[in-house]
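Participant: Sequence and predicted structure, then a few things I'm wondering about:
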Amino acid sequence: MSGPVIAAGRRHSVGLRADGTVVAAGTGTSGECRVEDWAEVVAVAAGNVHPAPNTGRSHSVGLRADGRVLATGWNGDGQCDVASWRDVTVVAAGWRRTLGLVADGTVRAAGRRHEGACDVGRWREVVGLACGDWHSVGVRADGTAVAVGNNRRGQCAVDSWRDVTAVAAGYLHTVGLGADGRVSAVGERSAGACDVGGWRDVVAVAAGSYHTVGVTAAGRVLAVGGNDAGQCEVAGWRAIVAVAAGSAHTLGLRADGTVVAAGDNAYGQCDVADWPAIRSPH
């Protein structure tokens, strides 16, 4: 059981400490930062990457070592109603939505159903998950990908992907990491978030609202897409082992457990320099 150890939402950031507790930075107006009592957590997720001003409310999700799921924050669509879930191995959070991958390869969903992003009941043999705003993406054991939800920019057109090891999803785009270290992307192209065709030796990817981030095997960070708040100004980062992308900010986890941030800090979501050591993602 493993998963993200750092996560970024619209106005907050979440980190998994080495001792299994969780730390958060940013606004807590909806309770999304109330994670101080969480323990025995092995992965975290943060919902709501939508950039619109009226969607600032969000939620945070934690996966426990016993396969149970914790959630705190805005629950207007039932996205935090996950207390009954069991045997979960991976969690993902999007706009008004939470997904949980069960040990048998099926997927559970809680939250907003209007766009079809929670229609994951027929998925089988899934090994990885990602939530965009209005769509959900899964990686199957055979390296293919599946997607449901809003497809108005072609962000669900992943049927042709092969040898995929991980996926990430933003507002209107989807990113897939191949076993060969190359990256594919589909969806809205106007902001440049899909301009990943030249990336090589990538070992991890993340997607914000309008930007895409990748970590190379050498610990360097790549970023393309919207940079209005400086969220793509990560070229100087070194020894990075994991990344997370929110609406307009980016987090990077160094090998020594410290976290760096770039981009929008209007709500303190980038105030992560004093976080205690974050758990290694491996």
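Facilitator: That came through, no problem. Numbering: from 1, shown residues only.
Participant: From now on I want contacts and neighbour counts done on CA atoms only, so please keep to that.
Facilitator: Fine.
Participant: Ala109 belongs to a helix?
Facilitator: No - assigned with DSSP: H, G, I helix; E, B strand; the rest coil, Ala109 falls outside any helix and is strand.
Participant: Can you give me the buried ones in stretch 34-43?
Facilitator: Arg34, Val35, Trp38, Ala39, Val41, Val42, Ala43 (16 or more other Cα atoms under 10 Å).
Participant: okay, now the one to match up with it:
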Amino acid sequence: MPPLAAGRRHSVGRRSTGGAFVVGNGAAGESNTHLWRDVVAVAAGNVHAARNTGRSHTVGLRTDGTVVAAGWNGDGQCEVGGWLDVKTIAAGWRRTLGARVNGTVLAAGRNVERQCDVGSWQNIVALACGDWHSVGVLKNGTAMAVGNNRAGQCDVDEWSDLVGITAGHLHTVGLRFDGSVVAAGRHGSAGCQVAEWRRIVMVAAGSHHTVGLLANGGVLAIGDNIHGQCDVRGWRDIVAVAAGSAHTLGLRLDGTVVAAGNNADGQCDVDGWRGIQQAR
């Protein structure tokens, strides 16, 4: 489960003690995680619209399958206090998703584009949130998607052999069992040009870029690089990656974190983080 998460203006890391580090803009309370305990995974809501700058949220999954959230709750995206038996979480623009142990999915938050219409989903093992769409991987390795499809970001019906999935502003990226990668979304988007990637073990999508973790601990990135969010080729010994709107995070084997990209709000100030760890 992901020990790192990146939003538009903040970054989150799971401490080995079960708490959470948060850096960046905390104007909406998304940094109010000081009392969190027994967290095994984190997610960060990614605010795309400029009018909502600074309004985002942070989500944590606990060992007992309950969920906690902090930050902006304008659409009810933090109303997860009653969720039980959750095994994986995802956070997007104004919403939160949680897949239960039985494979069904819970949703809270904005549903104007029907991105929370996941009540009928079954056998889900992985989730991701884009700005206006939601995607899931089924136990059989196929994918489902709901929400805005104006750029074809929900055209995932023919995908197979998936083990992971991620979603950006207007694109979706899937990781296959064999380490290859597939993508759907805005025609000609550089963030979708991943067909030649191989030996990938994890993928992460920012608003307009895509990041892939190689089996050897290196990292690939493609897409919008206006803030240097794709400048990751020198990274080594990476075991997990996360992508925010315009920044990228990488967790090293030793529990430290590296960052590249937009740091206007201090979301890349992770040099002091220690003991960031994936839950076992």
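Facilitator: Structure's in. What do you need? Remember, it's a predicted structure, so these values are computed and weren't measured experimentally.
Participant: sorry, back to before: okay if I get the buried residues of stretch 34-43 of structure 1 as TSV plus distance to Val205 of structure 1 and secondary structure?
Facilitator: As requested, these are exported to TSV (distance: Cα to Cα, whole Å; DSSP: H, G, I helix; E, B strand; the rest coil):
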residue	distance to Val205 of structure 1	secondary structure
Arg34	27	coil
Val35	25	coil
Trp38	26	coil
Ala39	27	coil
Val41	22	strand
Val42	19	strand
Ala43	16	strand
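Participant: Check those residues and tell me the two furthest apart.
Facilitator: Arg34 and Val42 (17.0 Å; Cα to Cα).
Participant: what's the burial count for Thr58 of structure 2?
Facilitator: 32 (other Cα atoms under 10 Å).
Participant: what do we get in structure 1 for it?
Facilitator: Under the alignment by TM-score structural alignment, Thr58 of structure 2 pairs with Ser60 in structure 1.
Participant: That match: what's it in contact with?
Facilitator: Val14, Glu32, Cys33, Val44, Ala45, Ala46, Gly47, Ala71, Thr72, Gly73, Ala93 (Cα atoms under 8 Å, 6 or more residues apart in numbering).
Participant: can you tell me which residue in structure 2 aligns to the second one?
Facilitator: In structure 2, the residue matched to Glu32 of structure 1 (TM-score structural alignment) is Glu30.
Participant: burial count for the closest residue to its match other than its chain neighbours?
Facilitator: Closest residue in space to Glu30 of structure 2, ignoring its immediate chain neighbours: Gly71 at 3.8 Å, by Cα to Cα, 6 or more residues apart in numbering. Residues within reach of Gly71 of structure 2, counting by other Cα under 10 Å, total 23.
Participant: Report the contact partners of the aligned partner of Gly71 of structure 2 in structure 1.
Facilitator: Residue pairing (TM-score structural alignment): Gly71 of structure 2 is matched to Gly73 of structure 1. Shown in contact with Gly73 of structure 1 (Cα under 8 Å, 6+ apart): Ser30, Gly31, Glu32, Cys33, Arg34, Arg57, Ser58, His59, Ser60, Cys80.
Participant: Please tell me how far the fourth one sits from Gly9 of structure 1.
Facilitator: Meaning Cys33 of structure 1. Applying Cα to Cα, to the nearest Å, the value for Cys33 of structure 1 to Gly9 of structure 1 is 11 Å.
Participant: Neighbour count: those two, which is higher?
Facilitator: Under the criterion of other Cα under 10 Å, the comparison of Cys33 of structure 1 against Gly9 puts Gly9 first, with 34 against 23.
Participant: what do we get in structure 2 for that one?
Facilitator: By TM-score structural alignment, Gly9 of structure 1 lines up with Gly7.
Participant: so what's that match up against?
Facilitator: Applying Cα under 8 Å, 6+ apart, the residues contacting Gly7 of structure 2 are Ala44, Gly45, Asn46, Val47, Ser56, Ala243, Gly244, Ser245.
Participant: The last one touches His208, doesn't it?
Facilitator: Translated: Ser245 of structure 2. Yes - taking contacts as Cα atoms under 8 Å, Ser245 of structure 2 lies within contact range of His208: 7.3 Å.
Participant: follow-up on the earlier one: right, and the match of Glu32 of structure 1 touches Cys78 too?
Facilitator: No - Glu30 of structure 2 is beyond contact range of Cys78, at 10.3 Å (criterion: Cα under 8 Å).
Participant: can you list residues touching both of those two?
Facilitator: With Cα under 8 Å, 6+ apart, Glu30 of structure 2 and Cys78 have common neighbours His57, Ala70, Gly71, Trp72.
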